[in-house]
Each structure stands twice: as C-alpha cells, then as structure tokens.
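Chemist: Dropping the sequence and predicted coords here.
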Amino acid sequence: MSATEFTVDDLKRILREGAGADEGVDLDGDILDTDFDSLGYESLALLETGSRIERELGVTLDDDALVDARTPRALIEVVNGALVPSGIA
C-alpha cells in the first residue's frame, strides 16, 4: 500500500480481512458510491475497519467521520485527508 494514498483496493482488502464479505455482494464491482449498508457493513464493522486502517497507516481517524462516511468513496477521502502531511495546505 502506498504511504501517500489510500485506494479503493486498499479498502477492499481491509474490509475482507476485517469483516469478511457478504456472499451477495461483489466487492470487485464498482462500489465507490454504494452505501456501506447495501454492501453488508454496519457501523461496528466500519469502526473495526477504521481501527485496522489506523494501525496500518499510523493515522488517527475521527470516529464521527467514520460513521458519517456512508460510502467507500467518502471513507477513502477521510483516510486520504488524514494522510496529508501536517503543515502542507
């Protein structure tokens, strides 16, 4: 995984490792704008996913931002925002 950008492939891997994948959901499809609920991931699974991301990347993610990120695209944006080095605008 790139230390400067968190990608949808990174997220898919972490989702599968942490919470598994619902048999009826194809994570390999275009999921960027699909609600996590529709993908079979409830808030507890997302908090676990956030914890795994924090450990792997050495960042701190706001729990409210994790809960508010309703789609993979939104979560990726939250993570990439945390990866921006401090002091750079």
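Modeler: All right, it came through fine.

Chemist: Please make it C-alpha for all contacts and neighbour counts, starting now.
Modeler: Noted.

Chemist: longest helix in this protein, by residue count?
Modeler: Longest helix in the chain, counting residues (DSSP state H): helix 43-57.

Chemist: Take this one as well and set it beside the first:
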Amino acid sequence: MSKHVFNIDDLKGILHEGAGEPEGPGVETATIDLEFEELGYDSLAVLETCTRIEREFGVALDEEVLAQARTPRALVDVVNKHLSVTHLA
C-alpha cells in the first residue's frame, strides 16, 4: 500500500538511506529551499533518492520534472502532486 503524503521527514530518511551523511548541512527545516548541491548531495545521490521514492511511494517521476526540483521543498511538492494524481486515478 502506497502512502498518499510525502513530507520532509520522508525525504530526509530516504536521502540518508541512499546517500548517507551529506558533505554539507543536509536537509533541515531551515534549509529546504537550498539546492541539493548546496546541502551536500550530488546528482547521483538525488537520482538514487528519486528511485527510492518511486519504489516506496508507488509514483513515476518524470526526469524533466525532477531536473527542475532542485530543492527539497520542490521535490516534496513534485512527489505530492504525483501522489495526488495517482490517488485520484
């Protein structure tokens, strides 16, 4: 059963599982509008995170949309939009 809401805590957990500790400050409430690179996550870490989100939450994330979701807040918003569409279908 897939979840219908994705939040910052979900993102933090998945990032930690897939990428380990960041080279920067990581995802916190105060840093959710900084780009992943600024937070210490490289593109491979973000790609692994997106793969895990797709698997755990049962959504398919388009590469073009993900390329635009460069901050934690933007990624959470994208996932939740996909979850709401999936839930309505």
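Modeler: Nice, I can see it. None of these values were measured; they are calculated from a predicted model.

Chemist: Could I get the TM-score for this pair?
Modeler: Aligned and superposed, the two chains score 0.84 in TM-score terms (TM-score structural alignment, normalised by the length of structure 1); 87 aligned residues with a C-alpha RMSD of 2.0 Å.

Chemist: okay, the longest helix of structure 1 sits on what stretch of structure 2?
Modeler: Using TM-score structural alignment, helix 43-57 of structure 1 lines up with residues 43-57 of structure 2.

Chemist: Measure the mean distance from that stretch to structure 1 post-superposition.
Modeler: Stretch 43-57 of structure 2, aligned to structure 1 and superposed, deviates on average by 0.7 Å (mean C-alpha distance after the TM-score superposition for structure 1).

Chemist: Could you tell me the angle between the longest helix along structure 2 and helix 43-57?
Modeler: Ranked by number of residues, the top helix in structure 2 under DSSP H is helix 72-88. Helix 72-88 of structure 2 runs at 30 degrees relative to helix 43-57, counting by axes from the mean of the first three to the mean of the last three C-alpha atoms, to 10 degrees.
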